[in-house]
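In: return atomic coordinates for the entry below.
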Amino acid sequence: MAEISIIIPIYNTGKYIRECLQSVIDSVGFDMCEVILIDDGSTDDSVEIVKKTAGVYPNIALYQFANAGPSSARNHGMELAAGKYIYFLDSDDYLERDYLDKLYHAIEENQCDMVFAGFSKASEDRFAIQPVSRPILNETQIMSGIGYLNRRMDLGDWENRVWSMMFRRDFLLENHLCFDTEVFLYEDVLLINQALLYAKRICSVPTYGYQYRFRKESLVQGGVKEKDIEECIKVLQCFRTLCLELNQQQQKALGRVLFEHISMTLYYIGILKPDRKKEYYRQLQQTEILRILRKSITGKREWMKYLIFRYAIGMYYMLVKK
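Out: Down below sits the predicted model:
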C-alpha cells in the first residue's frame, strides 16, 4: 500500500501539468506514492499529457469527472486515496526533489496529524523564485492544532495553502474533514482552519520547496471581483455554522481566524465602487458572527476591530489595516 496519496486536480493547465508530474516523478520517495489526478472538465491537451505519463508509471492514475470545481475534485481524490498520508498538489505548480520526503519524515517520525511547510513564488518561466516569509516555520516544536493556530495568529502568519501541508488520512476521515463543494474560492481557508481545531499533534518543516507558479491567467491572479467577495462571505457563513458544534476553546481560536478573514473581505469590498459597497457591508453583518468575535478578543487591537465592525463596518479595514 502507498505511503502517500498525492491528489492533483486538473483543469486546462496544458504544458504545466507535464512539469508538475515530472517534479513528482523526480521526487525522493516517488515509489512509495500513488498519484491521483482528477480531471475537472479540461478542454485543452492536459488529459492527453497525463494519459501518456500514466501509461509509463503504474502508480499514476487519471480519473475524469464533470466540471464541479476544485473542492469536488479534491474530495473525489480523497475518496480514491489509499495512502497513509494525503498531499494535495496544484497542477500548474511543481516541487523540489526533497520536498515530499521532508514532509513525510516529519509527519511519520513525530506521529502528527498534520505537518506544515513553506513555499516559494515562481515566475511562469521558473527563473524568478522568491520564498514567502512564514515566521511560524522558525518554531519547529510539536504542538496541538489550536496551539499552532494561536501561535501563527500571534506571528501574523495568515497563509492558508492546502498544498503547503501533509495530512494523516485517518485524521481526515475520523473528523469528517473534506472540502465544501459549495465554496469555489478560499476553500483552503475552511479546511485548514477546521482541521487545526481538531488536530492533536502538528509540526512545521522549515523548507520552501513547493514552487507556486504565478500565472497571469490564473484564477487567483485576475484581480478582485465581486465573486471574490461573495465567496469570502460564504466562508464566513460556513464558519458560523461550524461554530455551533465547537467547544469554548475551539470557538475562541476560530474567532481569531474570523478577525483575519473579515479584514481580507473588507479590503476587497473597499476596492469596489461606492454604490456596491453598502450591499456587501449589509451581507457581511448578516453573517451573525459578532458573538463569536466577542468571545475571541485577546488584546486591544482585537477590541478595536470588534467595536468598529459592530458600529461602523465601513471604517473597519481603513482603520485597522496593517
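In: could you use CA atoms for every contact and neighbour count after this?
Out: Noted.
In: what segments of the stretch 101-250 of the chain are helices?
Out: Along the stretch 101-250 of the chain, counting by DSSP state H, counting those that start in this stretch, helices occupy 145-154, 169-174, 187-198, 226-243, 248-271.
In: of those, which is nearest residue 19?
Out: Distance to residue 19, taken as C-alpha to C-alpha, is lowest for helix 187-198 among the helices of the stretch 101-250 of the chain, at 23.4 Å.
In: next, the structure of the following sequence, for comparison with the previous one:
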Amino acid sequence: MNDLLSIIVPVYNNAKYLSQTLKSIQAQTYRTFELILVNDGSTDNSLEICRNAAGMDNRIIVIDKKNGGVSSARNRGLKIAKGKYISFVDGDDCIDSDMYRVMIDTLEAESADLVNCCVIKEENYKPISYKKEQSYVSTAPLNCLAKKGHFVDSSLNKVYTREIIGETCFDENISYSEDKLFVTEIFLKAKKVVFLDNIFYHYIQHKDSLSWQDNYDVWYGNFQVCKQIYTHIKSIESMDSEIKRGAFRGYVKSIIALLRYDIKNRDKDRYNSTLDAYKQDIDLFLQITPLPIAKRLEYKTYTISYFIASLVHYYFKRKK
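Out: This is a model prediction of the structure:
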C-alpha cells in the first residue's frame, strides 16, 4: 500500500499507561497504518499488553528485544517499517483521533518532506476536538529549528516521508536530547516543511518520566547534542551565516545551562572545570549576540567566577 503509515512506539515499562496510548492510536481516522511496538526489555507486563493488542488488531507488529534505550528501539522499528510515511509516539503519550488524517493530507497537498503539529503537556489526556487551524509552509527548514511553540526539537509531533528519513537513524550513544539531533539531521536534508497550529500530540507528564527529571546527565546530554549540531553546521561552508549563528547560540546556551545547574547544586569543581573549558565561547557569544541588558548581565555573571555567580544566582535568590 503506497499510502501506508508506519507508527513506531518504543515500549519500556509503560504498563500503567500503554493501553491508553494504544487506544488513542487505534482510534485514528486515518486507518491505513501499521503499528510497530518495540518492547525494549520491559520488566513489567508491557510485553503482554502489546501481544494482547496484536492478537486483536492485525495492523500491530510486536518486536521484543533486550533493553538498549529509546534510540535503539526506534531504530529497530525503522528497520522493519514498510510505510511511505513514518511517525513516532512514546508509550505513555496520547494523540488525537484526527492527527494523522490531517497531517498526511497536508503532507500530500504541499508535497512536503514532513509536517509538524503542536504539542500540549498535561498530566492527564484530554482530547481536543478538531477544527482547522493556521499552517505555515517553509522552504528553508533550517531557519525554523528555533521556531517557538511548535516543539520542533521533538521527533514525536511529526509525520515524515520515508524518503526524507532515508538512512538517518537515532544516535544510540546519546541518552538525552537524541530527538534534537535526529530532527536537525532530517531538517538538513529537507526542502519543504509544514507547521500546523493544531495541537494533536499530548505529552503526558507522569512523575516517573524523564520529563520530570532535573539532573546533570539531562543537561550534559543536551550540551553534547547542541555542541555536535553546532560543530556539524559550522563545518558546512555553504551554510547560511544566520543558521550558523543560531546553532552557536544554542550551543552556548547549553553551556550556560550546565553552569546554572552547578550553581544550583553547589558543585564548585565541576563549575570551574566547565568554565575553564568553554569561557572563550561564552565571551564570543556575548560579544556578537544582541541581547537585552538584563539578560547580558545575567550571562556575564556566570563568566566572572563561581563566587560571583553563586552570589547572584543562589544566595540572593534564597533570600527572596
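In: please state their TM-score.
Out: For this chain pair, the superposition-based TM-score is 0.80 by TM-score structural alignment, normalised by the length of structure 2; 303 aligned residues with a C-alpha RMSD of 3.5 Å.
In: can I get the helices of the stretch 101-250 of structure 1 in TSV with mean neighbour count and distance to residue 277 of structure 1?
Out: TSV is the format used below for the helices of the stretch 101-250 of structure 1 (neighbours: other C-alpha atoms under 10 Å; distance: least, C-alpha to C-alpha, whole Å):
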stretch	mean neighbour count	distance to residue 277 of structure 1
helix 145-154	19	28
helix 169-174	16	38
helix 187-198	20	23
helix 226-243	19	10
helix 248-271	19	6
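In: redo those helices as TSV? Include distance to residue 91 of structure 1.
Out: Converted to TSV, the helices of the stretch 101-250 of structure 1 look like this (distance: least, C-alpha to C-alpha, whole Å):
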stretch	distance to residue 91 of structure 1
helix 145-154	28
helix 169-174	21
helix 187-198	16
helix 226-243	22
helix 248-271	26
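In: residue 174 of structure 2 maps to what in structure 1?
Out: When structure 1 is aligned by TM-score structural alignment, the residue opposite residue 174 of structure 2 is residue 183.
In: contacts only, for residue 5 of structure 2.
Out: By C-alpha atoms under 8 Å, 6 or more residues apart in numbering, the residues touching residue 5 of structure 2 are 32, 33, 34, 83, 84, 85, 86, 87.
In: surely the third one meets residue 57?
Out: No - counting by C-alpha atoms under 8 Å, residue 34 of structure 2 sits too far from residue 57 to count as a contact (9.9 Å).
In: still on that earlier bit, neighbours of the match of residue 174 of structure 2, just the number please.
Out: Number of residues near residue 183 of structure 1 (other C-alpha atoms under 10 Å) recorded here: 20.
In: so who does the nearest residue to it once chain neighbours are set aside touch?
Out: Taking C-alpha to C-alpha, 6 or more residues apart in numbering, and ignoring the residues beside it in sequence, residue 183 of structure 1 has residue 231 as its nearest neighbour in space, at 6.6 Å. Applying C-alpha under 8 Å, 6+ apart, one finds that residue 231 of structure 1 lies in contact with 183, 184, 185, 186.
In: close enough to count as contact, the first one and residue 235?
Out: Yes - under the contact definition of C-alpha under 8 Å, residue 183 of structure 1 touches residue 235, with a separation of 7.3 Å.
In: from residue 110 of structure 1, how far out is the match of residue 174 of structure 2?
Out: 33 Å (C-alpha to C-alpha, to the nearest Å).
In: same question, residue 285 of structure 1
Out: Distance of residue 285 of structure 1 to residue 110 of structure 1, computed by C-alpha to C-alpha: 42 Å.
In: same check, this time on residue 67 of structure 1
Out: Residue 67 of structure 1 sits 38 Å away from residue 110 of structure 1, going by C-alpha to C-alpha.
In: next, the mean deviation of the helix or strand harbouring residue 34 of structure 1 compared to structure 2.
Out: Element membership for residue 34 of structure 1 (DSSP states H and E) is strand 33-39. Overlaying structure 2 shows strand 33-39 of structure 1 at a mean distance of 0.9 Å from the equivalent residues (mean C-alpha distance after the TM-score superposition for structure 1).
In: just list what the longest strand along structure 2 packs against, helices and strands only.
Out: When structure 2 is scanned for its longest strand (criterion: DSSP state E), the result is strand 193-204. Contacts defined by 3 or more C-alpha pairs under 8 Å, 6 or more residues apart in numbering; DSSP states H and E place strand 193-204 of structure 2 against strand 94-95, helix 99-110, strand 114-122, strand 135-138.
In: got a list of contacts for the last one?
Out: Judged by C-alpha under 8 Å, 6+ apart, the contacts made with strand 135-138 of structure 2 from elsewhere in the structure are 144, 192, 193, 194, 195, 196, 197.
In: so for the second one, what's the nearest residue that isn't a sequence neighbour?
Out: To tie it back to what came earlier, the one meant is residue 192 of structure 2. Among residues not flanking residue 192 of structure 2 along the chain, residue 139 sits closest, at 4.5 Å (C-alpha to C-alpha, 6+ apart).
In: contacting residues around the one you found?
Out: 191, 192, 193.
In: ditto for residue 110 of structure 2
Out: Per C-alpha under 8 Å, 6+ apart, neighbours of residue 110 of structure 2: residue 194.
In: cutoff 6 Å now
Out: Neighbour list for residue 110 of structure 2: empty [criterion: C-alpha atoms under 6 Å, 6 or more residues apart in numbering].
In: so how far is residue 192 of structure 2 from it?
Out: Summarising the geometry, the distance separating residue 110 of structure 2 from residue 192 of structure 2, computed by C-alpha to C-alpha, is 8 Å.
In: what do you get for residue 230 of structure 2?
Out: In this structure, residue 230 of structure 2 and residue 192 of structure 2 are separated by 22 Å, where distance is defined by C-alpha to C-alpha.
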